[in-house]
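> All I have is the shape, not the residue letters:
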């Protein structure tokens, strides 16, 4: 049976006995009134009757999150993704500190996410929240939470200016012409492949001579700057992307390195080199992902089918490409809406 102890003028401590690993353990919580203490103690007894592990509910959420990352997610995700989870452990510890699982609810998590969003972009904040939501769902499945409230928490981070902006068609042409005429520098060939195929930087650095044929470049692996894992981002990332005869000839001229790859990672400084090149050509700044956006925008604007672009980019599903399309081509969305309304209106003619 639970016990209630008076702990001062306006303090009452409720104590509940639980069994953990075959040993008796006391779970306690202090309240301002005796009635609150009784309600809590009764709730804990009910949870015990349902087989819930109320002792573990007194662990901090930060401890639980770290344990979950290293025991569950380690074997669920790619090495590169796991590194992101490890970084999130530090973020969760900084945000939640000593907050116990038993004190966690959607309002507490929302407050912490809002706090994080004050100094981070909406995209980054969303990525952190998604990991926290997954941990909350796991805690609920384990009986450590009464509700799976993660979906109630929303991201309200800052909307920062997008870094990987697509180049205009004129700027794309200027950059492409320069890269084609300066292939003596292997960096320019890497940038050319990115601009022509939409391949990710790691996928280009992972190319070997056998991956190049008259049919295109065969993407089978990806090189990471943080680990030795060469697995691709998704199963659909393994693909063949067609290239022009001109680009095929250029790639074939590259001498493989001693490790079997076509290109030297060069300390993974390609982003810095791209920035300098764009400044030299007096073109707007973008990233390697921006080159991927550029070829996608070029194809979308010329009405190339979504399923073709999806396969070329290695998206996991067509919905990802559709979201990509709507982000890059908002004016197309508005035009299609107008066309659809005109069609409906024509029915009454």
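Right, received. Where do you want to start? For clarity, every value in this text was computed on a predicted model and none was experimentally measured.
> alpha carbons only for contacts and neighbour counts from here, please
Noted.
> Which residue ranges of the stretch 1-150 of the chain form strands?
Ranges of strands in the stretch 1-150 of the chain, per DSSP state E, counting those that start in this stretch, are 3-6, 12-20, 23-31.
> Between those, which one is closest to residue 149.
Set against residue 149 and scored by C-alpha to C-alpha, these come closest in strand 23-31, at 22.6 Å.
> Run a quick check on residue 241 versus residue 218, I expect a contact.
Yes - contact between residue 241 and residue 218 holds when scored by C-alpha atoms under 8 Å: they sit 6.6 Å apart.
> just to revisit the earlier point, and residue 190, which of the strands of the stretch 1-150 of the chain is closest to it?
Across these, closest to residue 190 is strand 12-20 (C-alpha to C-alpha), at 57.7 Å.
> Could you tell me the angle between that closest one and strand 23-31?
160 degrees (axes from the mean of the first three to the mean of the last three C-alpha atoms, to 10 degrees).
> This protein: helices as residue ranges?
34-49, 61-71, 79-96, 106-117, 122-141, 169-180, 186-197, 201-205, 245-252, 270-280, 288-301, 306-313, 318-328, 330-346 (DSSP state H).
> What I need now is those written out in a markdown table, including distance to residue 28 and mean neighbour count for each item.
Shown next, in a markdown table, are the helices of the chain (distance: least, C-alpha to C-alpha, whole Å; neighbours: other C-alpha atoms under 10 Å):
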| stretch | distance to residue 28 | mean neighbour count |
| --- | --- | --- |
| helix 34-49 | 9 | 16 |
| helix 61-71 | 17 | 18 |
| helix 79-96 | 20 | 17 |
| helix 106-117 | 21 | 18 |
| helix 122-141 | 20 | 19 |
| helix 169-180 | 65 | 16 |
| helix 186-197 | 59 | 22 |
| helix 201-205 | 52 | 22 |
| helix 245-252 | 68 | 15 |
| helix 270-280 | 54 | 14 |
| helix 288-301 | 52 | 22 |
| helix 306-313 | 55 | 19 |
| helix 318-328 | 48 | 15 |
| helix 330-346 | 56 | 12 |
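> take a look at this one as well, against the first:
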């Protein structure tokens, strides 16, 4: 039977017990956000009052000003806690069963990736004559497909210019107040990324007089929005679709796929845990390439008379 404890109180105890120090700090902060939403939406809702109806109403209230994917993440957090409550006999039945996920219509998002011509136009407007700046940061992600936090954590000693590759082994915790180095997203994210000779020359010159063990691009607090707004201005200057910094990573991967690089190689370069992630993320490109391959196959077979 449900005990007299409020939903947000149980969720707080649950996330401290099961999630604190078990997930990355950035992930734990998402659970904290869910907890704050529960306090805001249902400050007095008891576990004993939870039913499919009250839970669905909670989701509907949350969905009024959140996109469907965000509602799905919220539901996943709360459902995980309530399943444990059910196993502990704090609930009689699962109130999340057959829950319907709603959400407001998706906002107009930035372009997910650029084509090769647009990417070249962006690179053409970069200012690479003034030492370390965000233009070099944008160039590096465009050439390597690194995640935002991975690129922030790079130090001069992470570059192996002699062998033309970059060692990726940590991230920069830019979301916390104090910042600092943090682990990579997963074990597969620890990798060596091959560099082209032009990038090697550019960054060997750039890092020549910089402290070897200090992040190249960190000078005080860094905000993702600040870099995205700067990149937006560059995109408008280049007269191309506005793209986010993460979109540069997508652009890097998509251009490699269009160039005929295997999915396995792209997955390793991006630091994906497995090829499934790569296939799901770039399904539209892979399907387009498969259609092109089918055309080639048919032309080849038709020539065998």
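Nice, thanks for sending it over. Quick caveat, the model's predicted, so the values are computed rather than measured.
> Report the TM-score for the pair.
The TM-score (TM-score structural alignment, normalised by the length of the second structure) is 0.84; 286 aligned residues with a C-alpha RMSD of 2.7 Å.
> Quick check: the aligned partner of residue 4 of the second structure in the first structure vs residue 42 of the first structure, distance?
When the first structure is aligned by TM-score structural alignment, residue 4 of the second structure is paired with residue 58. Distance, residue 58 of the first structure to residue 42 of the first structure, by C-alpha to C-alpha, to the nearest Å: 16 Å.
> Check residue 105 of the first structure too.
Taken as C-alpha to C-alpha, the span from residue 105 of the first structure to residue 42 of the first structure is 19 Å.
> With residue 307 of the first structure instead?
57 Å.
> swap in residue 328 of the first structure?
Separation of residue 328 of the first structure from residue 42 of the first structure (C-alpha to C-alpha): 55 Å.
> In the second structure, what stretch matches stretch 78-96 of the first structure?
The aligned range for stretch 78-96 of the first structure is 24-42, by TM-score structural alignment.
> Residue 137 of the second structure reaches residue 217, doesn't it?
Yes - the pair residue 137 of the second structure and residue 217 passes the contact test of C-alpha under 8 Å, sitting 7.3 Å apart.
> between these two, what contacts are shared?
When C-alpha atoms under 8 Å, 6 or more residues apart in numbering defines a contact, no residue borders residue 137 of the second structure and residue 217 alike.
> tally of neighbours for the match of residue 4 of the second structure?
17 (other C-alpha atoms under 10 Å).
> how about the spatially closest residue to it that is not a sequence neighbour, what does it touch?
Leaving aside its sequence neighbours, residue 58 of the first structure sits nearest to residue 100 (C-alpha to C-alpha, 6 or more residues apart in numbering; 5.5 Å). By C-alpha under 8 Å, 6+ apart, the residues touching residue 100 of the first structure are 57-61.
> if you set the cut-off to 10 Å instead, what comes out?
Contacts for residue 100 of the first structure were tallied using C-alpha atoms under 10 Å, 6 or more residues apart in numbering; they are 56-64.
> Distance to residue 109 of the first structure for those - can I get that in CSV?
What follows is the contacts of residue 100 of the first structure, written out as CSV (distance: C-alpha to C-alpha, whole Å):
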residue, distance to residue 109 of the first structure
56, 19
57, 16
58, 17
59, 16
60, 13
61, 11
62, 12
63, 15
64, 15
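> cool, now which of those survive the switch to the second structure?
With the contact criterion set to both residues aligned by TM-score structural alignment, their matches' C-alpha atoms under 10 Å, the contacts of residue 100 of the first structure that also touch in the second structure are 56-64.
> what does residue 212 of the first structure align to in the second structure?
Aligned by TM-score structural alignment, residue 212 of the first structure pairs with residue 159 of the second structure.
> Neighbours of that match, how many?
The tally of other residues near residue 159 of the second structure (other C-alpha under 10 Å) stands at 22.
> if I read this right, it contacts residue 168, doesn't it?
Yes - using C-alpha atoms under 10 Å, residue 159 of the second structure is in contact with residue 168, at 9.2 Å.
> Give me the common contacts of those two.
192-193.
> hang on, the earlier thing: switch the helices of the first structure over to CSV; also include distance to residue 224 of the first structure.
Formatted as CSV, these follow (distance: least, C-alpha to C-alpha, whole Å):
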stretch, distance to residue 224 of the first structure
helix 34-49, 46
helix 61-71, 21
helix 79-96, 8
helix 106-117, 28
helix 122-141, 20
helix 169-180, 24
helix 186-197, 15
helix 201-205, 6
helix 245-252, 21
helix 270-280, 13
helix 288-301, 14
helix 306-313, 18
helix 318-328, 23
helix 330-346, 32
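> sorry, back to before: which one is the match of residue 212 of the first structure nearest to, not counting chain neighbours?
residue 166 (4.7 Å).
> I'd say that neighbour and residue 150 touch.
No - judged on C-alpha under 10 Å, residue 166 of the second structure makes no contact with residue 150 at a distance of 11.2 Å.
> Could I get the contacting residues of the residue sitting nearest the centre point of the first structure?
Residue closest to the average C-alpha location in the first structure (C-alpha atoms, centre = their mean): residue 127, at 5.2 Å. Residues near residue 127 of the first structure by C-alpha under 10 Å, 6+ apart: 84-85, 88, 155.
> So what does it match up with in the second structure?
Applying TM-score structural alignment, one finds that residue 127 of the first structure aligns to residue 73 in the second structure.
> about what we covered before: what's the neighbour count on the residue nearest to residue 159 of the second structure?
Residue 166 of the second structure is flanked by 20 other residues according to other C-alpha under 10 Å.
> cool, residue 65 of the second structure as well?
Neighbour number of residue 65 of the second structure under other C-alpha under 10 Å is 13.
> what's the nearest residue to it if we skip its chain neighbours?
Once flanking residues are discounted, residue 65 of the second structure sits nearest to residue 104: 6.1 Å by C-alpha to C-alpha, 6+ apart.
> dump the residue contacts of that neighbour.
Going by C-alpha under 10 Å, 6+ apart, residue 104 of the second structure touches 62-71.
> Which of the residues you listed sits closest to residue 299 of the second structure?
The closest of the contacts of residue 104 of the second structure, once distances to residue 299 of the second structure are taken by C-alpha to C-alpha, is residue 69, at 42.2 Å.
> does the closest one really touch residue 103, like I thought?
Yes - counting by C-alpha under 10 Å, residue 69 of the second structure touches residue 103, with 7.8 Å between them.
> which residues are common contacts for these two?
residue 63.
> Just list the residues touching the nearest residue to residue 254 of the first structure once chain neighbours are set aside, thanks.
Nearest residue to residue 254 of the first structure, sequence neighbours excluded (C-alpha to C-alpha, 6+ apart): residue 262, at 6.6 Å. Residue 262 of the first structure sits next to 186, 190, 204-211, 251-256 when contact means C-alpha under 10 Å, 6+ apart.
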